[in-house]
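Asks: Sequence first, then the predicted structure:
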Amino acid sequence: MLGTPACKVHTLPSCPTYFLNLFGSCVPRVYMSRISIKRPPAMPYNKASTKNLPYTTLLDIKSQKHGLRHKVFSVNGDTYTGEWQDNKKHGNGTQVWKKSGAIYNGEWKFGKRDGYGTYYVLRPETKKYAKKYDGEWKDGKKHGYGMYIYNNSTVYDGEWRVDLRSGWGRMYYENGDTYEGEWIKDKNHGQGIMYMANRNCYEGTWRDGKKNGSGKFYYCDKGQLYEGFWVDGEAKCGTLSDLERDRAPKPTKYPIPQVHLDSIYYYSHIQLARFFSPLC
């Protein structure tokens, strides 16, 4: 029984000399070019020509800032050291303003302060730098969470919206008062607590920087509590009662008496009897 002959696979080399060895000199040279293996052409690379561009445009292209630069001087004397993208400050960098002496060190996005950064000012009396704002920025303005230092005694620590105190925040005032609560457009607005330097405290609703609505005022120095309604910072109606009067540093001379009814049923019967009694 005859078996199937084994097939042997030959791998043809890419060089045309294989055919010369196989057929000898009977292969004309003209066919050698036809059987030569041609490689695919390389991908085309079109480079923009700058031959016909004006000289000023060529200078502008060469001066485009991109990536990290050591220091760039502006015409007005300001300096910037940091990262660039498309000829704009983008990334981390430090800006120094010559006229005011202020310094910003932080993140930039397309030429504006954006991200986290710290702003310093130069104090003329001491010629030393002091931190003014430390926090988040957006489109060149304070936006997000940050701390702004007005002076050594006045500090705001909280949320910002478009350069204004908005959201939740804590404000330390120069006179010793402290406000903790909600803000809208640089004013106390919403729910908040004002701790005063004399230990008194107001807890309640605010509107446009004033006490408005329901609230409680704790007279901790006198040991009294006022609960009521406020309009534009003035108490309109409410109740005043003693609260830890014995522990107050300056209690009132006389305590507020407690008013109560001995028997509500007794007084209700009297009122009913007067209502239904015949007229004289």
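Replies: That came through, no problem.
Asks: Please count neighbours and contacts with C-alpha atoms only from this point.
Replies: Fine.
Asks: longest single helix anywhere in this structure?
Replies: helix 264-276 (DSSP state H).
Asks: just how off-centre is that helix within its chain?
Replies: 65 Å (C-alpha atoms, centre = their mean, to the nearest Å).
Asks: got a list of contacts for it?
Replies: By C-alpha atoms under 8 Å, 6 or more residues apart in numbering, no residue outside helix 264-276 reaches it.
Asks: What are the buried residues along it?
Replies: Counting neighbours by 16 or more other C-alpha atoms under 10 Å, one finds that helix 264-276 has no buried residues.
Asks: try stretch 17-26
Replies: Phe19.
Asks: Please apply the same query to stretch 115-132.
Replies: Quick answer for stretch 115-132 (16+ other C-alpha under 10 Å): Gly115, Tyr116, Gly117, Thr118, Tyr119, Tyr120, Val121, Leu122, Ala130, Lys131, Lys132.
Asks: Same list, those residues, but as CSV with distance to Met147 please.
Replies: Output for the buried residues of stretch 115-132, formatted as CSV (distance: C-alpha to C-alpha, whole Å):
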residue, distance to Met147
Gly115, 14
Tyr116, 12
Gly117, 11
Thr118, 10
Tyr119, 11
Tyr120, 12
Val121, 14
Leu122, 18
Ala130, 13
Lys131, 10
Lys132, 8
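Asks: Break down the stretch 1-150 of the chain into its strands, ranges please.
Replies: 67-73, 79-85, 88-96, 103-109, 112-123, 128-138, 141-149 (DSSP state E, counting those that start in this stretch).
Asks: what's the spacing between the second one and its chain's center?
Replies: Its chain's C-alpha centre and that of strand 79-85 lie 22 Å apart, by C-alpha atoms, centre = their mean.
Asks: Which other helices and strands does that strand contact?
Replies: For strand 79-85, the elements it packs on are strand 67-73, strand 88-96, judged by 3 or more C-alpha pairs under 8 Å, 6 or more residues apart in numbering; DSSP states H and E.
Asks: picking up where we left off before, adding distance to Glu244 as columns, could you present the strands of the stretch 1-150 of the chain in a markdown table?
Replies: Below are the strands of the stretch 1-150 of the chain laid out as a markdown table (distance: least, C-alpha to C-alpha, whole Å):
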| stretch | distance to Glu244 |
| --- | --- |
| strand 67-73 | 65 |
| strand 79-85 | 60 |
| strand 88-96 | 55 |
| strand 103-109 | 51 |
| strand 112-123 | 46 |
| strand 128-138 | 41 |
| strand 141-149 | 36 |
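Asks: put this beside the first:
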Amino acid sequence: MLIQRNRKCGAQFTQSKGIHTLERGKTTRSMVRDCVLFVNAWLWFIISMNYTTSRMFMFIHLFKGMGTQVWKKSSAIYQGEWKFGKPDGCGTYSVLLPETKEYEKKYSGMWKNGKKHGSGTYFYKNSAVYEGEWGEGNRSGWGRMYYDNGDIYEGEWMWDKSHGQGLIKYTNGNWYEGAWEDGKRNGNGKFYFSDQGQLYEGFWADGIAKCGILSDFGRDQAPKPTKYPIPPLELKEPQSVFGIDEQQQETP
């Protein structure tokens, strides 16, 4: 048996049959074993994480092209193109009707990053239908909306509301053509009262006519004309009567 002292820390250890034992009772062999186990555990963790990450990357990367997905909870189904695990390209989204157990088409058109984007047609719960351009899942750009009450709007959209220039035709025969903002008539526009044979042309704010000119338009063919026609303007100098001089009239 050989007793030695560590010069750096002053600890004594005994050597017997190839086993080095510290005075505290812990063998250097067990310390090496613990160190090896610790290193192996870290290596296994790093390798497993890299393997899982690579498998996930391969799954997402390969999840592209044509494919079909059925949602387990709602039984909705998507058929079309995929890219990076999301609908991207041309595809159709349908839902299952619980009453008839048949699928009803909800949207057919272009997708981008899992949202409706580009040209497409959306079928609402009632008979309303929208066909036109989409952006980030909202009606944006040019489009035509067929409402369930029979009204038809054709024009520009932004963030799912009529915005810009557009024309709407009502079921009673009247129609409006002009500027829109946030889903309401805003700006300059013309409203044709075809049932009464009159035309209003002027400025609108939040769907209400503020300032404009009302005149007869197709009164002879109107189904419900007004009792009295609007008399023609016969003033020689209407600008001076209304307080508008020529200089103000020429000012843009």
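Replies: Yep, it's here. This one's a predicted model, so the numbers in the text were calculated from it and none came from an experiment.
Asks: what's the TM-score for these two chains?
Replies: The TM-score (TM-score structural alignment, normalised by the length of the second structure) is 0.71; 196 aligned residues with a C-alpha RMSD of 2.6 Å.
Asks: Most tightly packed of the helices and strands packed on strand 79-85 of the first structure?
Replies: Mean neighbours per residue, mean count of other C-alpha atoms under 10 Å, is largest over those for strand 88-96, with a mean of 21.
Asks: Pick out the residue closest to the middle of the second structure.
Replies: Gly137 (2.3 Å; C-alpha atoms, centre = their mean).
Asks: Show me what that one aligns to in the first structure.
Replies: Here Gly137 of the second structure is matched to Asp163 in the first structure, going by TM-score structural alignment.
Asks: measure that match to Lys216 of the first structure for me?
Replies: 31 Å (C-alpha to C-alpha, to the nearest Å).
Asks: Between the strands of the stretch 1-150 of the first structure, which one is closest to Glu182 of the first structure.
Replies: Of all those, it is strand 141-149 that lies closest to Glu182 of the first structure, at 13.5 Å by C-alpha to C-alpha.
Asks: Give the aligned range of the closest one in the second structure.
Replies: The aligned range for strand 141-149 of the first structure is 115-123, by TM-score structural alignment.
Asks: Which residues are in contact with the equivalent of Pro229 of the second structure over in the first structure?
Replies: Counting by TM-score structural alignment, Pro229 of the second structure corresponds to Pro255 in the first structure. By C-alpha under 8 Å, 6+ apart, Pro255 of the first structure lies in contact with Asp242, Arg245.
Asks: Quickly note the distance from Pro255 of the first structure to Leu240 of the first structure.
Replies: 11 Å.
Asks: Tell me which stretches of the stretch 151-280 of the first structure form strands.
Replies: 155-161, 164-172, 178-184, 187-195, 201-207, 210-219, 224-231, 234-242.
Asks: what about Val39 of the second structure, which helix or strand?
Replies: helix 28-62 (DSSP states H and E).
Asks: who touches Lys142 of the first structure in this structure?
Replies: Lys142 of the first structure is in contact with Gly135, Glu136, Trp160, Arg161, Val162, Asp163, Leu164, counting by C-alpha under 8 Å, 6+ apart.
Asks: if we go to 6 Å?
Replies: Val162, Asp163 (C-alpha atoms under 6 Å, 6 or more residues apart in numbering).
Asks: any idea how far it is from Ser241 of the first structure?
Replies: 44 Å.
Asks: Lys99 of the first structure too?
Replies: 58 Å.
Asks: Tell me the buried residues in stretch 199-213 of the first structure?
Replies: 200-207, 209-213.
Asks: Put together a markdown table for those residues, with distance to Gly93 of the first structure on each row.
Replies: Output for these, formatted as a markdown table (distance: C-alpha to C-alpha, whole Å):
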| residue | distance to Gly93 of the first structure |
| --- | --- |
| Asn200 | 46 |
| Cys201 | 44 |
| Tyr202 | 44 |
| Glu203 | 43 |
| Gly204 | 44 |
| Thr205 | 43 |
| Trp206 | 40 |
| Arg207 | 40 |
| Gly209 | 37 |
| Lys210 | 41 |
| Lys211 | 43 |
| Asn212 | 45 |
| Gly213 | 47 |
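Asks: Pick the one among those closest to Gln191 of the first structure.
Replies: Thr205 (4.8 Å).
Asks: OK, contacts around the aligned residue in the second structure for the closest one?
Replies: With the correspondence set by TM-score structural alignment, Thr205 of the first structure lines up against Ala179 in the second structure. Residues near Ala179 of the second structure by C-alpha under 6 Å, 6+ apart: Gly164, Gln165, Asn186, Gly187, Asn188, Gly189.
Asks: again, 8 Å this time
Replies: Neighbours of Ala179 of the second structure in contact, by C-alpha under 8 Å, 6+ apart: His163, Gly164, Gln165, Gly166, Arg185, Asn186, Gly187, Asn188, Gly189.
Asks: I'd like to know how far Asp177 of the first structure sits from Met194 of the first structure.
Replies: 7 Å.
Asks: And for Val162 of the first structure?
Replies: 25 Å.
Asks: Of the two, which one has the most company?
Replies: Met194 (21 against 15; other C-alpha atoms under 10 Å).
Asks: aligned partner of the more buried one in the second structure?
Replies: Using TM-score structural alignment as the criterion, Met194 of the first structure maps onto Ile168 of the second structure.
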